[in-house]
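**Student:** based on what follows, work out the 3D shape:
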Amino acid sequence: MNGNKPILVVHPQVGAVGGSEFSLAVLLELLTNDLNLKTVLLTHEMFPVSEFNRVWRTNINYENLEVISLKFPRKFASTFSYLKCARLSSYVKKNLSKFSLVISAYNPLVDIEKTISFIRDVTFVQYESSKARQFVYKLINLFFGLKGEISENNIMVSNSEFSRRVIKEHFGIESCVIYPPVYVVSDPEKIPWYERENGFVYIGRISREKRVLEIIDVVKALRERGYDLHLHIVGTGNDRKYLESVKLSCSQPWCKMEGAKYGSDKEEIILSHKFGINLCYNETFGISVAEQVTLGEVVFVADSGGQVEIVEDEFLRVKDKEDLLSKFEILINNEGKMQEVRKKLKDRVQRFHKDFFKEEVKKLLERF
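**Tutor:** Predicted coordinates:
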């Protein structure tokens, strides 16, 4: 890296409470504080980056940080991801000589070489075969003077082995894996296991692909088998029809919709319960699952995607409803097995700590 030039970090949209924002905050802490490097952040700033240290308890050195905020029309703020990518890529391409290194903190830029690109979401590959989408992409590229190519000369950093395989399959590009850091404040031992409630917690978006109705059905089936369990659903959704279906199915006393919860409010729900559940197929990583495991919950997940790497234990990876019911019954009735599973989960959480993330990123920076 050229020490006379700042590092450019690119993130398409800074909100307040997302997992990618915490990863960004930790990255900025590493660059500006730990390494004392001049850094420029290029983003659409919907939440002030100046508040990161307060919100995320990081130590960003703001004297070393400049924020360039490119404004997008409000209706484009949470949609049209490729339009934002193209605009950011165009800016970087025109100003590339001003920076010693470019780091894309949320998915790759296009037409930019020799960058570090963190893969945070691989759902965009589902649109690669859409002719209509490709036509729109071409128009956007034409407007910004881009080819729309992802360079093989970049260092690609996937957030799971699952993401790594997807990127390799669709783009033919190899990537390394660094798990994103998980933000938790509470001590996982704050509430002992034997004092926690025999209940499940789901945390995430309430949408069809998250299979929330199936989660309710699983807990209902376990109750019908005689287990005194309950369910907390933490999150919100934009699909009103599906949301109403979930509310209707969750109208029993043992099922409670909590709405959106953040910080200590969310952590208190996790800490007070023994079990977590996430049945979404092919999660890119599963930051909520990692939070729940870090805070001591035993989490059952669908046997696909990056979330299986979080729990790792095949006993917590379920193929279908009957598989989950069977495994839960074995676990709840076998104290030795329960202790074994909990120990394995406890041993895994270190790799989701921000210090582990920073050490891995430093190894990448040494290559420049």
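
**Student:** going by C-alpha atoms from here, please, whenever you check contacts or count neighbours.
**Tutor:** Fine.

**Student:** my guess is residue 305 meets residue 279, correct?
**Tutor:** No - using Cα atoms under 8 Å, residue 305 is not in contact with residue 279; the gap is 10.5 Å.

**Student:** who has more neighbours, these two?
**Tutor:** A count of neighbours by other Cα atoms under 10 Å puts residue 279 above the other of residue 305 and residue 279, at 25 against 19.

**Student:** if I look at the closest residue to the more buried one other than its chain neighbours, how far off is residue 276?
**Tutor:** Nearest non-adjacent residue to residue 279, counting by Cα to Cα, 6 or more residues apart in numbering: residue 302, 4.6 Å away. Residue 302 sits 12 Å away from residue 276, going by Cα to Cα, to the nearest Å.

**Student:** again with residue 333
**Tutor:** For residue 333, the distance to residue 276 - Cα to Cα - is 17 Å.

**Student:** give me the more crowded residue out of the two.
**Tutor:** Neighbour totals were compared for residue 333 and residue 276, and residue 276 leads with 23 against 10 (other Cα under 10 Å).

**Student:** surely the more buried one touches residue 295?
**Tutor:** No - using Cα under 8 Å, residue 276 is not in contact with residue 295, being 10.6 Å away.

**Student:** quick one: neighbours of residue 335, just the number.
**Tutor:** Using other Cα under 10 Å, residue 335 has 11 other residues around it.

**Student:** before we move on, what about residue 319?
**Tutor:** 13.

**Student:** wait, it sits on residue 302?
**Tutor:** Yes - using Cα under 8 Å, residue 319 is in contact with residue 302, at 6.2 Å.

**Student:** and for comparison, fold this next one:
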Amino acid sequence: MDLMSKGGGEAVAMNVLEALQGDHDLTLLTLTDPDLRELNDYFDTSVDVGSLTVERAGYLAPWLNDRFGLKYYVLQNALLGRYARRHSDEYDLLVSTINELGLESNAVQYVHFPFDWTVSCDDREHIFHPTVEEDSLYERLATRVAGVDREDIRQNALLANSGWTADVVEDAYGTRPEVVHPPIDTREFEDLPWSEREDGIVTVGRIERSKRIKELIRITEGVRERGRDLHLHVIGPTVDEEYREEVEALASGRDYVELEGEVPREELVERICTHKYGIHGKEYEHFGMAVAELAAGGAIPFVPNEGGQHAIVDDREELLYGSVADATEKIARVAADPDLQRELREPMGPSAIRRRFGRRRFQRRIREIVAEAMDRPATGVPGAPTDAPAERPASGD
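**Tutor:** Take a look at the predicted model:
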């Protein structure tokens, strides 16, 4: 809906555009006027600004986004899908990178987390968007506008960002999507020796309430009280000004907390590569691209118990926490044990993350899936005709 939000979903969208631009004429349906050059710099992508057509999806949804930001996020999502469905006959294929939309049968849909409000899952109130109350008038309106048909969803090429998300999609629709992990940019990360890193923690993500940054400050404070002189860097763009003010107030007077906000890509990479630890605060995270980047930079990442980020840390109990107190104890324990640090770092670093979650893998699979959906041979992938052009290297990989 708004690429300038610069989150994981927006990174996926930019990589899909980059993957497909060599073989297809692309139109981006969105709610804003994105600065694609800035986004290329931020995500280290190479989307061809001159050849991409950007089209606002009608009037109401863009107006809602401009006037209220994320306040009516779910309704905006529904209106975007409705607009795409109405204009579907203008295109050979629709590809959604903003979860499942009512796009009828001929579509590719990448689901970060399903918007099916009837899905029965535990902790529903923690997982769905905070503006939505179950069975409220607003929820019913958004559901009606979205017009998502379960049978259409089953016939789409359905993808999910993690096994955890795939489980929930299967619960919602009775069909299991293919897991295609998001693309992680690893090129700039350097696996610096442990002895050259600072005794500090880095957290990366948008400054908003669901990221639980205040809790991360309290965790760092608790670790320091246990004799470990760690500091905390908070990096990411602000999307909730009220919450940022709360974070600033809590950080005030704590000189071990540096609230950096959005920084250039090279500074982000430098912070990760020169620090020993990372932490993520969002519970029920669908995948956690920021966690994968922390691991790519060689930092040891600590993540909440619930969500798709388990795949990144290989379900290591030492790195999974259930509360502020639990995280405090686990970080303090790891910080005090050099042998455990070495053991936990083994699956980390640029080469390991590239093998598991790299961009080349993601973009190649997206081209294959789109080719299959259009009943065409894919170029640059196994099985393509011998005179097909060679695969273009994915930027940043």
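
**Student:** TM-score for the pair, please.
**Tutor:** The TM-score (TM-score structural alignment, normalised by the length of structure 1) is 0.83; 349 aligned residues with a Cα RMSD of 2.9 Å.

**Student:** show me where the stretch 101-250 of structure 1 has helices.
**Tutor:** In the stretch 101-250 of structure 1, the segments counted as helices under DSSP state H, counting those that start in this stretch are 131-144, 161-171, 212-224, 240-249.

**Student:** make JSON lines from those and add mean neighbour count and distance to residue 30 of structure 1 to it.
**Tutor:** Formatted as JSON lines, the helices of the stretch 101-250 of structure 1 follow (neighbours: other Cα atoms under 10 Å; distance: least, Cα to Cα, whole Å):
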{"stretch": "helix 131-144", "mean neighbour count": "14", "distance to residue 30 of structure 1": "32"}
{"stretch": "helix 161-171", "mean neighbour count": "17", "distance to residue 30 of structure 1": "24"}
{"stretch": "helix 212-224", "mean neighbour count": "18", "distance to residue 30 of structure 1": "37"}
{"stretch": "helix 240-249", "mean neighbour count": "14", "distance to residue 30 of structure 1": "40"}
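
**Student:** residue 116 of structure 1: what's it in contact with?
**Tutor:** Residue 116 of structure 1 makes contact with 102-104, 154-157 under the criterion Cα atoms under 8 Å, 6 or more residues apart in numbering.

**Student:** ok, back up a step: could I get the helices of the stretch 101-250 of structure 1 as CSV with distance to residue 353 of structure 1?
**Tutor:** Formatted as CSV, the helices of the stretch 101-250 of structure 1 follow (distance: least, Cα to Cα, whole Å):
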stretch, distance to residue 353 of structure 1
helix 131-144, 37
helix 161-171, 18
helix 212-224, 28
helix 240-249, 33
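
**Student:** between those, which one is closest to residue 19 of structure 1.
**Tutor:** Nearest to residue 19 of structure 1, of all the helices of the stretch 101-250 of structure 1, is helix 161-171, at 16.2 Å by Cα to Cα.

**Student:** which bit of structure 2 covers that closest one?
**Tutor:** Taken onto structure 2 by TM-score structural alignment, helix 161-171 of structure 1 occupies residues 163-173 there.

**Student:** give me the most central residue, structure 1.
**Tutor:** Against the mean C-alpha coordinate of structure 1, by Cα atoms, centre = their mean, the closest residue is residue 287 at 4.3 Å.

**Student:** which residues touch the aligned partner of that residue in structure 2?
**Tutor:** By TM-score structural alignment, residue 287 of structure 1 lines up with residue 289 in structure 2. For residue 289 of structure 2, the contact set (Cα under 8 Å, 6+ apart) comprises 8, 182-184.

**Student:** which one (most neighbours) among those?
**Tutor:** residue 184 (29 neighbours).

**Student:** show me where the stretch 251-368 of structure 1 has strands.
**Tutor:** Ranges of strands within the stretch 251-368 of structure 1 are 255-259, 273-278, 298-302, 317-318, based on DSSP state E, counting those that start in this stretch.

**Student:** save these as TSV, and put in distance to residue 121 of structure 1 too.
**Tutor:** Below are these laid out as TSV (distance: least, Cα to Cα, whole Å):
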stretch	distance to residue 121 of structure 1
strand 255-259	24
strand 273-278	17
strand 298-302	18
strand 317-318	21
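
**Student:** the helix or strand harbouring residue 40 of structure 2 vs structure 1, mean deviation?
**Tutor:** Secondary structure from DSSP states H and E places residue 40 of structure 2 in helix 36-43. After superposition onto structure 1, helix 36-43 of structure 2 sits on average 4.7 Å from its aligned residues (mean Cα distance after the TM-score superposition for structure 1).

**Student:** please say which position in structure 2 the residue nearest to residue 279 of structure 1 maps to.
**Tutor:** With TM-score structural alignment as the criterion, residue 302 of structure 1 lines up with residue 304 in structure 2.
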